[in-house]
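**Student:** below are the sequence and a predicted model; questions follow.
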Amino acid sequence: MQINGAVALVTGANRGLGRHFTKQLLERGAAKVYATARRPELIDIPGAEPLRLDILDPSSIAAAAGIATDVTLLINNAGITTYTNLVTGDLDKIRLEMDTHFWGTLRMIRAFAPRLSGGAILNVLSALSWFNYEGATAYGAAKAAQWNMTNGVRLELAPQKTLVTGLHLGAADTDMMAGYQGPKADPADVVRAALDGIEENRLEVVFDEWSAMVKASLAEDPSRFYKLT
């Protein structure tokens, strides 16, 4: 899969990682980049083609798919965090997490997969695909579901030669992580690594040492990772 000459569609392109994906795709020679958002008027990246899209709305996905019929690379970047716990949290917020990360991403893949023979899909996942923490357990559950959905989709689309890549990272310096006080990666570096991974036909891009450590911990007893009281 080569970025140069590709036609890409990026969800959540108005800010954060999505904005960097759009800019770097164009810099790498993508023939066209559909930069999608619920408010496409907020997209001001020269050379991008703004397109209205709400991944929570099946009719919006269908409309976008009817316009962007030439896509060869789908970047499923759109995401949220509600900082909600599973046991005591608002069920509507928990459902919103799952609707966004699992169902929204899956609907995008189902809508665009028929035209991605020989193309690629990148799903922006998280180190939280592999662990969870108090205060945002709904997000971890949704990302875990999105991760294994990515694995399943990869198997189903292999016969049509569609590359399906999962990107895992810890915290990046974006609006969504503004309240996080720990170390944060430069989002431009994250995107660069992800696009390199696509061109290298990698099934998974584990961006940072934190994500690699979390993944490795899955082979150990959970008590070594979680300090329960």
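**Tutor:** Perfect, thanks for sending it.

**Student:** C-alpha from now on. contacts and neighbour counts both.
**Tutor:** Fine.

**Student:** tell me the spacing between residue 8 and residue 212.
**Tutor:** For residue 8, the distance to residue 212 equals 28 Å [CA to CA, to the nearest Å].

**Student:** neighbour count: those two, which is higher?
**Tutor:** residue 8 (26 against 16; other CA atoms under 10 Å).

**Student:** what packs against the one helix or strand that one maps to?
**Tutor:** Assigned by DSSP states H and E, residue 8 belongs to strand 7-10. Applying 3 or more CA pairs under 8 Å, 6 or more residues apart in numbering; DSSP states H and E, we find strand 7-10 packed against helix 16-27, strand 32-37, strand 73-76.

**Student:** got the angle between the first one and strand 32-37?
**Tutor:** In other words, helix 16-27. 170 degrees (axes from the mean of the first three to the mean of the last three CA atoms, to 10 degrees).

**Student:** so for helix 16-27, what gets flagged as buried?
**Tutor:** 16-26 (16 or more other CA atoms under 10 Å).

**Student:** hold the first one in mind and look at this next one:
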Amino acid sequence: MPKSSYIYLHGFASGPQSAKAIDLLDRFSALQIPLKTPDLNQGDFSHLTMSRQLHQVAAEFPPPPTPVTLIGSSFGGLASAWLGQQQLQCEKLVLLAPAFQFLSHWLPKLGEETLQRWQTEGYLSVYHYREKRSLPLSYQFVRDANQYREEQLQRPIPTLILHGIYDETIPIQASRYFAASRPWVKLIELDSDHSLANVLPEIWQQIQAFCHL
């Protein structure tokens, strides 16, 4: 069996130059293992959807039978979980603060009025951390995300979740709930927030052990 191919999926309104992506690139590089870090914005954040991400990343897969290990952060973690469900080439998942129940955490924070305006006008101004500015996001993002029901994620693929107990963006309860009914999922709770910035060495240790690097 060929060695696994590794792909890192960054989070929502982020990019492949994020702190976690650069840290992992450096660590994989030191082991002389390639790590792909596609830009999921595709130069058009305004028309980002989960479906577009899934098609984009699937196109990055090597030819079968090379197995793929996905490492996904936040919304990239949620996308990784769906790719693990859909793509039999996926042999392992590492999910960093995965954005389970994303819409139910994010939309209430916007408020009913903003949500109504977004739906009516078609676009919402969203702060993009990599671009360091606000960009319009199409309401199609919500429509598309609504069709992805997490109860359908039932493929027993070895999964490691690393989630901070002080995460205010995606509460750790979301990962606890996901792991509770899936015996193939291992959840490790970390003394951190959504960024996981203070536990990068610990994350790497867990990835090395899980992926046998």
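**Tutor:** Arrived safely. Computed from a predicted structure; not experimentally measured.

**Student:** and the TM-score between these chains?
**Tutor:** Laid over one another, the chains give 0.49 as their TM-score (TM-score structural alignment, normalised by the length of the second structure), with 137 aligned residues with a CA RMSD of 3.9 Å.

**Student:** distance to residue 152 of the first structure added to the helices and strands packed on strand 7-10 of the first structure, as TSV?
**Tutor:** TSV is the format used below for these (distance: least, CA to CA, whole Å):
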stretch	distance to residue 152 of the first structure
helix 16-27	24
strand 32-37	25
strand 73-76	16
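
**Student:** nearest to residue 191 of the first structure, out of those?
**Tutor:** Distance to residue 191 of the first structure, taken as CA to CA, is lowest for helix 16-27 among those, at 5.9 Å.

**Student:** where along the second structure do the helices fall?
**Tutor:** 19-30, 50-58, 75-86, 102-110, 112-121, 140-145, 172-180, 200-211 (DSSP state H).

**Student:** wait, which of these is closest to residue 190 of the second structure?
**Tutor:** helix 200-211 (8.8 Å).

**Student:** now the angle from the closest one to helix 19-30?
**Tutor:** 50 degrees.

**Student:** list the buried residues in helix 200-211 of the second structure.
**Tutor:** Here helix 200-211 of the second structure shows 203, 206-207, 210 as buried, counting by 16+ other CA under 10 Å.

**Student:** from those residues, which single one is nearest residue 29 of the second structure?
**Tutor:** For these, the nearest to residue 29 of the second structure is residue 207 (14.3 Å; CA to CA).

**Student:** can you give me every residue that contacts the residue lying closest to the closest one once chain neighbours are set aside?
**Tutor:** Nearest residue to residue 207 of the second structure in three dimensions, chain neighbours excluded: residue 94, at 7.3 Å (CA to CA, 6 or more residues apart in numbering). If you count contacts by CA atoms under 8 Å, 6 or more residues apart in numbering, residue 94 of the second structure has them with 69-72, 77, 159-162, 207.

**Student:** most widely separated two among those residues?
**Tutor:** Applying CA to CA across the contacts of residue 94 of the second structure, the maximum distance is between 69 and 162, 15.4 Å.
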